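Participant: sequence unknown, structure follows:
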């Protein structure tokens, strides 16, 4: 018996934008943003391709919606952590600065190991190909990257160009490692209950060590 054909016209039986974002997050995370077409997302979501463009003007807008859904909470948590360190009368440790950025990302995967990891893979793709959009999701100055740099400078007491170059390596290095935490080469560090705590600890130690090195 053949499956019933999809009804023509707008779908009124589901929240189409939410379903599209859910589907895109999963497919982009599993197959890669470049490899997954808008048509494929629409087909898997059970809607016509035109429905995607009704809600999202382009594939780029759909990717942004995927990042934005979790990214706002992540960016708010990062900003709060970094502002507290920047405003503190006491000199922060490098490890505290790393944790301020790393732990909000860890929480995403711990809260939902499957979908959270797929989201992380999309963010990592953006970081490699364009920018880490969620870092500057909120239109507030100074941005998270600037706050991170300020806190690292306070923690290390150094402002050289070489140290400055390490800021991006640190931030994107953490993103890249988290996005690949399910792979054997990265320790297969994610499971049904989230990330392995010792793996997260070693990631933080490694990243902080790179910023502290002479």
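Facilitator: All right, it came through fine. What you see is a predicted model; the values in this text were computed from it and never measured.

Participant: CA only for contacts and neighbour counts going forward, please
Facilitator: OK.

Participant: Just give the closest residue to residue 64, not the sequence neighbours.
Facilitator: Spatially, and ignoring its direct neighbours in sequence, residue 64 is nearest to residue 133 (8.0 Å; C-alpha to C-alpha, 6 or more residues apart in numbering).

Participant: Included below, for side-by-side comparison, is a second structure:
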């Protein structure tokens, strides 16, 4: 095979992978991850019954690819904001820590509403089910460690396990509600962004209250 043909084949392969990822994202968001079959993903993308297995190997693998393809920029932004906040000499507030997550979600909604809505819907499903696959794209970075450091600085008198549990509840609520509101907006990007900002304030208050109860 000539170099030119190899390049053309590689481009075709990437196009197929992207089509499968986009089809899977739309189906996972609309019908639910568990309800979607590999056969349905292949059919929606317009490929044969073996396409997903050939390019990804399994349904879990294409789910991981969806989370990474749609959310990589969001995760990078979360890491950057968490690092910036952690570098500050000021003790972080609960609202500032929650906004480390909320601001990238809001920016994604404003930049690409359709992809953001689908990604949030998928993350919301995994979050509500406490499904560890939600965190698979973060396995190779230290974002969770940095957020843990922020929580320790903000709430030093609270036990680490309790801090982590409280923040997990706050983060899961943020993701689930952001997904619900994004879908309900039906394309009203600015409305979703405004609601997400209000939700961040509400969740930060709840997080602070939970932490204060553990101090008492």
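Facilitator: Structure received. Note that the coordinates shown come from a computational prediction; the quantities given were computed from them, not determined experimentally.

Participant: okay, now the residue nearest to residue 64 of structure 1: neighbour count?
Facilitator: Counted with other C-alpha atoms under 10 Å, residues neighbouring residue 133 of structure 1 total 17.

Participant: Who are the contact partners of it?
Facilitator: 64, 67, 123, 126, 127 (C-alpha atoms under 8 Å, 6 or more residues apart in numbering).

Participant: Any chance of these in TSV with secondary structure as columns?
Facilitator: TSV is the format used below for the contacts of residue 133 of structure 1 (DSSP: H, G, I helix; E, B strand; the rest coil):
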residue	secondary structure
64	helix
67	helix
123	helix
126	helix
127	helix
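
Participant: Any chance of those in JSON lines with distance to residue 110 of structure 1 as columns?
Facilitator: Shown next, in JSON lines, are the contacts of residue 133 of structure 1 (distance: C-alpha to C-alpha, whole Å):
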{"residue": "64", "distance to residue 110 of structure 1": "22"}
{"residue": "67", "distance to residue 110 of structure 1": "17"}
{"residue": "123", "distance to residue 110 of structure 1": "16"}
{"residue": "126", "distance to residue 110 of structure 1": "21"}
{"residue": "127", "distance to residue 110 of structure 1": "21"}
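
Participant: Of those, which is the most crowded?
Facilitator: residue 123 (29 neighbours).

Participant: wait, it sits on residue 132?
Facilitator: Yes. Using C-alpha atoms under 8 Å, residue 123 of structure 1 is in contact with residue 132, at 6.5 Å.

Participant: which residues in structure 1 form strands?
Facilitator: Assigned by DSSP state E, the strands in structure 1 fall at 190-191, 194-195.

Participant: Figure out which of those strands is closest to residue 139 of structure 1.
Facilitator: strand 194-195 (30.7 Å; C-alpha to C-alpha).

Participant: Tell me how many other residues surround the corresponding residue of structure 1 for residue 199 of structure 2.
Facilitator: Using TM-score structural alignment as the criterion, the counterpart of residue 199 of structure 2 in structure 1 is residue 203. Around residue 203 of structure 1 there are 18 other residues, counting by other C-alpha under 10 Å.

Participant: Likewise for residue 25 of structure 2?
Facilitator: Residue 25 of structure 2 has 26 neighbouring residues, counting by other C-alpha under 10 Å.

Participant: all helices for structure 1, in order.
Facilitator: 16-31, 38-45, 49-55, 59-87, 94-111, 113-129, 144-156, 161-179, 197-212 (DSSP state H).

Participant: so can I have CSV of the ones you listed showing distance to residue 191 of structure 1?
Facilitator: Listed next are those as CSV, based on distance: least, C-alpha to C-alpha, whole Å:
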stretch, distance to residue 191 of structure 1
helix 16-31, 16
helix 38-45, 26
helix 49-55, 32
helix 59-87, 20
helix 94-111, 9
helix 113-129, 7
helix 144-156, 29
helix 161-179, 13
helix 197-212, 11
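
Participant: Was I right to think residue 49 of structure 2 contacts residue 43?
Facilitator: Yes. Checked against C-alpha under 8 Å, the pair residue 49 of structure 2 and residue 43 is within contact range at 7.4 Å.

Participant: how near is residue 89 of structure 1 to residue 83 of structure 1?
Facilitator: Using C-alpha to C-alpha, to the nearest Å, residue 89 of structure 1 is found at 12 Å from residue 83 of structure 1.

Participant: same question, residue 55 of structure 1
Facilitator: Noted for residue 55 of structure 1: a distance of 35 Å to residue 83 of structure 1, by C-alpha to C-alpha.

Participant: swap in residue 34 of structure 1?
Facilitator: To residue 83 of structure 1, residue 34 of structure 1 is 35 Å away according to C-alpha to C-alpha.

Participant: So between these two, which is more surrounded?
Facilitator: Taking other C-alpha under 10 Å, residue 34 of structure 1 and residue 83 do not tie; residue 83 has more neighbours (17 against 8).

Participant: I'd say the more buried one and residue 147 touch.
Facilitator: Yes. Using C-alpha under 8 Å, residue 83 of structure 1 makes contact with residue 147 at a distance of 7.2 Å.
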